[in-house]
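Peer 1: coords below, sequence missing:
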């Protein structure tokens, strides 16, 4: 049964069955019971658990992704974006990709030490490290945990290139680190903006900063000399696609170096969560939205195939591509020409090196 919660994205909290995990029972938290007795829906409080991974750099060999390594300081994301393709990863923890993904978070405070160790390994070959590929590195808990900043500090010291993708204007906090890196072609940022309408944004991405704050972040980052792009990702048919041209134009006005877009993807448990969300928030157009998505995805809710998963297929995908190209030309944007340097990298100094500094 769908459960519309204020300021939360998913309307369901079903367990995943892909890994044959047992169904999780209610924990009986006394505050939840008290609120239920008072007649209100139990309030979902965000909790953070410390995770202790053995490594922090994640590698991938996907041919349609422009990076081969990434860092995710957190697991789960309080922004609560209903379309987030990272939601299924919570199933590995015997947690729901639904509301658990937004409320039961994991932090990796050992990430900076692990990063330093991995960069120190003999034979390490530098390539840009991507932040924000799974969950947002600047989600609200970064304010206290500051794991993302600590990792950037190490990369800055080592002259190691990085890219950041985020929905949060909190990224501007780290301009002091990113500007010197950008001057050496070591840093670039993409700010994700899916809608200019505050009400739509609040429904699609309930705990992310407002579109106005994100555009202000683009302006501030660009003014600081940091190559900044606007990620219009995802484009949701019949909900946000009509804003595509306006988003490109506003990105240019904010000083962005360019923009790019991706059609919505619904892998694994994301598809039923998205359908339930549509039925709750957009019941009058739910059928239309899913029909267009299936036309984009070869008749399925999701297309996992390389390359087509990023751009879609069919007439609707071609129309979207044409609209974006025309809007980009009008905005004065060229292609994505970003190239970060790797030749400046120097490994972190060891204990012996620090002794004689």
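Peer 2: Done, it's in. Predicted model only: the values in this text are computed from it and were never measured.

Peer 1: drop to CA atoms for contacts and neighbour counts, all remaining ones
Peer 2: Will do.

Peer 1: for the closest residue to residue 304 other than its chain neighbours, list the residues it contacts.
Peer 2: Of all residues not flanking residue 304 in the chain, residue 267 sits nearest, at 7.4 Å (C-alpha to C-alpha, 6 or more residues apart in numbering). Contact analysis of residue 267 by C-alpha atoms under 8 Å, 6 or more residues apart in numbering lists 85, 88, 301, 302, 303, 304.

Peer 1: could you point out which element follows the helix or strand harbouring residue 178?
Peer 2: Taking DSSP states H and E as the definition, residue 178 sits inside helix 175-183. Using DSSP H and E, the helix or strand that follows helix 175-183 in sequence is strand 187-192.

Peer 1: contacts for the next helix or strand after that following strand, please.
Peer 2: Going down the chain from strand 187-192, the next helix or strand is helix 198-204, by DSSP H and E. Contact partners of helix 198-204, identified using C-alpha under 8 Å, 6+ apart, comprise 7, 9, 81, 82, 83, 194, 195, 208, 210, 211, 281.

Peer 1: one step back: now, of the contacts of residue 267, which are buried?
Peer 2: When the contacts of residue 267 are checked for burial by 16 or more other C-alpha atoms under 10 Å, the buried set is 85, 88, 301, 302, 303.

Peer 1: take a look at this one as well, against the first:
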């Protein structure tokens, strides 16, 4: 499908039945189009801030304005979450996007709660807050406007160049040490990008975004995620160098993760685009996952283990030293500036 990452739409792991589309029936039913339109599904959440206790994740609070992601990255570890809405982690994940309405209003309500304790909030922990739909929905921008008013610290993870639209808000947040950004860089090869993450910004566009954010005073790091054996791992040093030249201050990486349905979708992608090395890629992944295609243990799931994973770690450490970047450990943002702004009716309460 043009502009889409997944090659199929398999039933999710909870579905009681599985459907296979016959080629002739598809032609008759008009389902053979090589394009699929994006479907927007509105959802009004009862809460907007998610809490996290995973020991290998560097944040305790996060907000995901969207469920599903139009970027269509074939490797996305968040794909299996679409199963909870009885949708496929395949094409459904990138074509049926659940958009959280009234998100800024809900965030303000939660920040005003008497029991709220200020900690940084991460935008983009699961799906990208600057995916294409954000251009019209503007949910992420509205959330940032609330955070600026409350002086709530925020970190952002994205591969979307649309983030530069919000430079005015990000620059002011950064001036008060309330903001940092991680730009996800997977490859410097535009051709690989087109199949690996079809609707994400191109490599040069992301590097330009790093420069613009840096010039505006926003602390920027780069996240090499994921590193895939025999697909993009050879670019590790080049990505670090290019990111440092663009102004990145820090870097981190994540070894490819293939939970649940992602392993099937990723293997389909390999067989289609890299049939000559597909088995070698999967063999190296298994070697780095204790003989399995995925290891969910905390600590191991992000880095892998064994000789190949150790080599990646050594190369990454040397690249950081060579190009003067620090390791991504999470920039210390200020929480002492947090303040609940007055709202209509606050003064009248003094006389009751």
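Peer 2: Received, thanks. As the structure is a prediction and not an experimental result, all values here were calculated from the model.

Peer 1: read off where the helix holding residue 178 of the first structure ends up in the second structure.
Peer 2: Under TM-score structural alignment, helix 175-183 of the first structure corresponds to residues 167-175 of the second structure.

Peer 1: what does the residue nearest to residue 304 of the first structure align to in the second structure?
Peer 2: When the second structure is aligned by TM-score structural alignment, residue 267 of the first structure is paired with residue 259.

Peer 1: how near is its match to residue 6 of the second structure?
Peer 2: Relative to residue 6 of the second structure, residue 259 of the second structure is positioned 15 Å away (C-alpha to C-alpha, to the nearest Å).

Peer 1: for residue 331 of the second structure, same thing?
Peer 2: The value you get for residue 331 of the second structure to residue 6 of the second structure, if C-alpha to C-alpha is used, is 34 Å.

Peer 1: sticking with the counterpart of residue 231 of the second structure in the first structure, tell me its helix or strand.
Peer 2: Under the alignment (TM-score structural alignment), residue 231 of the second structure maps onto residue 239 of the first structure. Using DSSP H and E, residue 239 of the first structure is not contained in any helix or strand.

Peer 1: now whatever residue of the first structure lines up with residue 208 of the second structure, nearest residue through space, not along the chain?
Peer 2: When the first structure is aligned by TM-score structural alignment, residue 208 of the second structure is paired with residue 216. Counting by C-alpha to C-alpha, 6+ apart, residue 216 of the first structure lies nearest to residue 254, which is 7.3 Å off, once chain neighbours are set aside.

Peer 1: just checking, that neighbour touches residue 215?
Peer 2: Yes - the pair residue 254 of the first structure / residue 215 is scored as a contact, 6.4 Å apart, by C-alpha atoms under 8 Å.

Peer 1: what angle do the longest strand anywhere in the second structure and strand 179-184 make?
Peer 2: If you go by DSSP state E, the second structure has its longest strand at strand 220-227. Angle, strand 220-227 of the second structure to strand 179-184, by axes from the mean of the first three to the mean of the last three C-alpha atoms, to 10 degrees: 30 degrees.

Peer 1: show me what strand 220-227 of the second structure is packed against.
Peer 2: strand 179-184, helix 203-215, helix 236-246, strand 250-255 (3 or more C-alpha pairs under 8 Å, 6 or more residues apart in numbering; DSSP states H and E).

Peer 1: longest helix in the first structure, by residue count?
Peer 2: Longest helix in the first structure, counting residues (DSSP state H): helix 315-331.

Peer 1: contacts for it next, please.
Peer 2: Under C-alpha under 8 Å, 6+ apart, the answer for helix 315-331 of the first structure is 244, 245, 248, 249, 252, 259, 292, 295, 296, 311, 334.

Peer 1: quick one: residues in contact with stretch 167-185 of the first structure.
Peer 2: Identification of contacts with stretch 167-185 of the first structure by C-alpha under 8 Å, 6+ apart yields 136, 138-139, 149, 152-153, 156, 159, 161, 187-188, 191-193, 208-209, 213-214, 216-217, 220-221, 224-227, 339-341.

Peer 1: now which residue in the first structure aligns to residue 323 of the second structure?
Peer 2: Matched by TM-score structural alignment, residue 323 of the second structure corresponds to residue 331 in the first structure.

Peer 1: its match - how many residues pack around it?
Peer 2: 18 (other C-alpha atoms under 10 Å).

Peer 1: same question for residue 245 of the second structure.
Peer 2: There are 14 residues near residue 245 of the second structure, going by other C-alpha under 10 Å.
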